[in-house]
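Chemist: return a 3D structure for these sequence lines:
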Amino acid sequence: MGQLDGKIAVVTGGNAGIGLATARRFAAEGAHVFITGRREVELEEAAAAIGNATAVPGDVSVAADVDRLYERVRERGQGLDVLFANAGINHIATLDELTEDVHDAVFDVNVKGTFLTVQKALPELNDGASVILTSSTAAESGSAGMSVYGASKAAVRAYARAWAAELGGRGIRVNAVSPGPVDTLLWDTAFGERAGEMLDTVAAGLPRKRVADPDEIAAAVTFLASPQSSFVYGANLYADGGMNQI
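Modeler: Got it, this is the predicted structure:
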């Protein structure tokens, strides 16, 4: 038996990177996984690769899209046991380069999107469900060019604490996971041609001299999703290779 046998899970940003790796892991542990993301073709391909998955295209920062996601979950008739609010974007810009439009776009997806994803899930969440939010080591470090991303992830961390207090009476556990550097396309989006160079530079400062594989973050998220973490509420699980710990 898997750790999530018979469970229903939702993974936002489930078409690539950490979201896709986690959706695969949830399915392998026995869950039926609903994945959502903005790139429909990529999302459908991801669902086919996962197997026990349903693709629901949408943008987490758009309330109507999130409503449509949970309509599909409701149609299945089993409620929701695991919610991984993972969708997020990054934009590298120093304070003088940062524009209002970019600032709003990052907060719309990372903060408003997380809020909508969890709030609109409330009627579907079964008692004892697990909610996991993706924060980041950037929420606590002061990296140049990462101010808007770090601020958005600090807000997500604050959500995890408050929502754990609010939903704990139903046995719903809300926790955050804070990945460090992970080898995903987010680096290419943020740094373009310099992505490989930046990954190598960051890896050199870590104890293992490498960045994480998305499957390693998926393992941490699965721990928070499973009964193995039954007494963990409001925590922030660092899966950062020691970046913010040493």
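
Chemist: only C-alpha atoms for contact and neighbour calcs from this point on.
Modeler: OK.

Chemist: most centrally placed residue in the protein?
Modeler: Centroid-nearest residue in the chain: Asn86, 1.8 Å away (criterion: CA atoms, centre = their mean).

Chemist: all strands of the protein, in order?
Modeler: 8-12, 32-36, 53-55, 80-85, 125-134, 173-179, 236-239 (DSSP state E).

Chemist: quick revisit: the residue nearest to the centre of the chain touches Gly13, doesn't it?
Modeler: Yes: between Asn86 and Gly13 a contact is recorded at 5.8 Å, counting by CA atoms under 8 Å.

Chemist: so what touches stretch 199-215?
Modeler: 17-18, 21-22, 25, 180-184, 187, 240-243 (CA atoms under 8 Å, 6 or more residues apart in numbering).

Chemist: what's the PyMOL line that selects buried ones from the residues you listed?
Modeler: In PyMOL syntax, the buried subset of the contacts of stretch 199-215 is picked out as below (16 or more other CA atoms under 10 Å):
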select buried, resi 17+18+21+22+25+180+181+182+183+187+240+241+243
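
Chemist: returning to what we had before: any common contacting residues for Asn86 and Gly13?
Modeler: Common neighbours of Asn86 and Gly13 (CA under 8 Å, 6+ apart) are Gly19.

Chemist: another for comparison:
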Amino acid sequence: MNKFNNKLAVVTGGNSGIGYATAKELIAEGAKVIITGRRKDAIEKAAEELGAIPFVADQGKLEDIDLLKKEIEEKHGKVDILFINAGITGTLTSIENMDADNFDNVMNINFRGAYFTLSKFTPILHDGASVVFLSSNVATTYKPNSSVYQASKAALNSIAKTAASELAPRKIRVNMVSPGPTKTEIMTKAGLDDETLKGINEWLIDAIPLKKMGTAEDVAKLVVYLSDSHVASFMTGTEIIIDGGMIL
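Modeler: Below you'll find the model as predicted:
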């Protein structure tokens, strides 16, 4: 019997990368999975491939989160697994040259949107549910030209730990997964060309003791582990870094 039979999971940003891989793992383990994304064509295509339920929603827009919650409540009931995954890097630039639009865009999706996804979903989480935030190992690094992205993930970790404390009486566990460099589309979406990406990837691999980049599937398996109330029943408020030893 699959471990997530009769369980409802929600994965934000589920049309590609880590979100897609996690939805695939959850479905393989028997879960009914709702995936969200901003682009209708992309989210519907991914849902068809996966056997998931698509919902068009932008995590940066509170009205979209409200609509998602209402749809789930009316059609599916309560949620067992919530993977708050959607996020962007934004434009990588110095503090001196940062513009307010980029700052707001990154914070609205990575922090504000994630915060209010949990806030609005809390009443429709089953007691004993699992919440996992996708953070990043940059939450505890301070590299030049990445100030806003780093700060958004550090803020995310802070609220996740507070949520773990608040939701513990309901046996709802809240954990964080913080990947290092992972082969996904997020850097391409940041507007970097192939040559720049190649140079960054080579530099990153050189900085990782295991001398390789992670995969979306690596991260997905960890999210699924944390979502299992049997094997991870004593884990909450925990950040697991999965980065090949990069921050050693």
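
Chemist: list the TM-score for the superposed pair.
Modeler: Put the two chains on top of each other and the TM-score (TM-score structural alignment, normalised by the length of the first structure) is 0.96; 244 aligned residues with a CA RMSD of 1.1 Å.

Chemist: Gly234 of the first structure -> the second structure?
Modeler: In the second structure, Gly234 of the first structure lines up with Gly237, judged by TM-score structural alignment.

Chemist: who are the contact partners of the residue in the first structure sticking out farthest from the centre?
Modeler: The C-alpha centroid of the first structure is most remote from Asp96, which lies 28.8 Å away (CA atoms, centre = their mean). If you count contacts by CA under 8 Å, 6+ apart, Asp96 of the first structure has none.

Chemist: quick one, helices of the second structure?
Modeler: Assigned by DSSP state H, the second structure shows helices spanning 17-28, 40-50, 62-75, 100-107, 114-121, 147-167, 186-189, 194-207, 216-227.

Chemist: winner for burial among the ones you listed?
Modeler: Neighbour counts (mean count of other CA atoms under 10 Å) averaged over each of the helices of the second structure peak at helix 17-28, with a mean of 24.

Chemist: how far apart are that helix and its match in the first structure?
Modeler: Helix 17-28 of the second structure, aligned to the first structure and superposed, deviates on average by 0.7 Å (mean CA distance after the TM-score superposition for the first structure).

Chemist: and that helix with helix 40-50, angle?
Modeler: 40 degrees (axes from the mean of the first three to the mean of the last three CA atoms, to 10 degrees).

Chemist: I'd like to know which elements helix 17-28 of the second structure is packed against.
Modeler: strand 8-11, strand 32-37, helix 40-50, helix 216-227 (3 or more CA pairs under 8 Å, 6 or more residues apart in numbering; DSSP states H and E).

Chemist: of all the ones you listed, which lies closest to His76 of the second structure?
Modeler: The closest of those to His76 of the second structure is strand 8-11. By CA to CA, the value is 7.9 Å.

Chemist: how far apart are the closest one and its match in the first structure?
Modeler: Relative to the first structure, strand 8-11 of the second structure is 0.4 Å off (mean CA distance after the TM-score superposition for the first structure).

Chemist: pull the distance from that strand to the chain's centre.
Modeler: Here strand 8-11 of the second structure is found 12 Å from its chain centre; the criterion is CA atoms, centre = their mean, to the nearest Å.

Chemist: before we move on, back to that, how about the helices and strands packed on helix 17-28 of the second structure in CSV, adding distance to Pro169 of the second structure?
Modeler: Formatted as CSV, those follow (distance: least, CA to CA, whole Å):
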stretch, distance to Pro169 of the second structure
strand 8-11, 21
strand 32-37, 26
helix 40-50, 34
helix 216-227, 18
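
Chemist: of these, which is nearest Glu63 of the second structure?
Modeler: Once those are compared by CA to CA, strand 32-37 is nearest, at 13.9 Å.

Chemist: what's that closest one packed up against?
Modeler: With contacts taken as 3+ CA pairs under 8 Å, 6+ apart, strand 32-37 of the second structure sits against strand 8-11, helix 17-28, helix 40-50, strand 53-56.

Chemist: okay, the angle between the longest one and helix 216-227?
Modeler: Right, the one you point to is helix 17-28 of the second structure. Going by the same axes, to 10 degrees, helix 17-28 of the second structure makes 60 degrees with helix 216-227.

Chemist: how distant is helix 17-28 of the second structure from the center of its chain?
Modeler: 11 Å.

Chemist: same deal with the third one?
Modeler: Here helix 40-50 of the second structure shows a centroid-to-chain-centroid distance of 18 Å under the convention CA atoms, centre = their mean.

Chemist: check the mean deviation of that helix from the first structure.
Modeler: Following the fit onto the first structure, the mean deviation recorded for helix 40-50 of the second structure is 0.6 Å by mean CA distance after the TM-score superposition for the first structure.

Chemist: list of residues touching that helix?
Modeler: 14-16, 20, 23-24, 27, 35-37, 52-56.

Chemist: equivalent range in the second structure for stretch 132-143 of the first structure?
Modeler: The aligned range for stretch 132-143 of the first structure is 132-143, by TM-score structural alignment.

Chemist: what residues of that stretch count as buried?
Modeler: Quick answer for stretch 132-143 of the second structure (16+ other CA under 10 Å): Val132, Phe133, Leu134, Ser135, Ser136, Asn137, Val138, Ala139.

Chemist: report the contact partners of the residue nearest to the last one when sequence neighbours are not counted.
Modeler: To tie it back to what came earlier, the one meant is Ala139 of the second structure. Excluding the flanking residues, the one nearest Ala139 of the second structure by CA to CA, 6 or more residues apart in numbering is Ala154, at 4.4 Å. Counting by CA under 8 Å, 6+ apart, Ala154 of the second structure touches Val138, Ala139, Thr140.

Chemist: thinking again about what came up before, so what's the match of Gly234 of the first structure up against?
Modeler: Ala160, Lys161, Thr162, Ala163, Ala164, Ser165, Arg173, Val174, Asn175, Met176.

Chemist: for Ser152 of the second structure, same thing?
Modeler: With CA under 8 Å, 6+ apart, Ser152 of the second structure has these contacts: Val106, Met107, Asn110, Phe111, Ala139.

Chemist: and if we set it to 6 Å?
Modeler: Applying CA atoms under 6 Å, 6 or more residues apart in numbering, we find Ser152 of the second structure in contact with Met107, Asn110, Phe111.

Chemist: go on, Val138 of the second structure?
Modeler: So Val138 of the second structure contacts Gln150 (CA under 6 Å, 6+ apart).

Chemist: how does it look with 8 Å?
Modeler: Gln150, Lys153, Ala154, Gly180.
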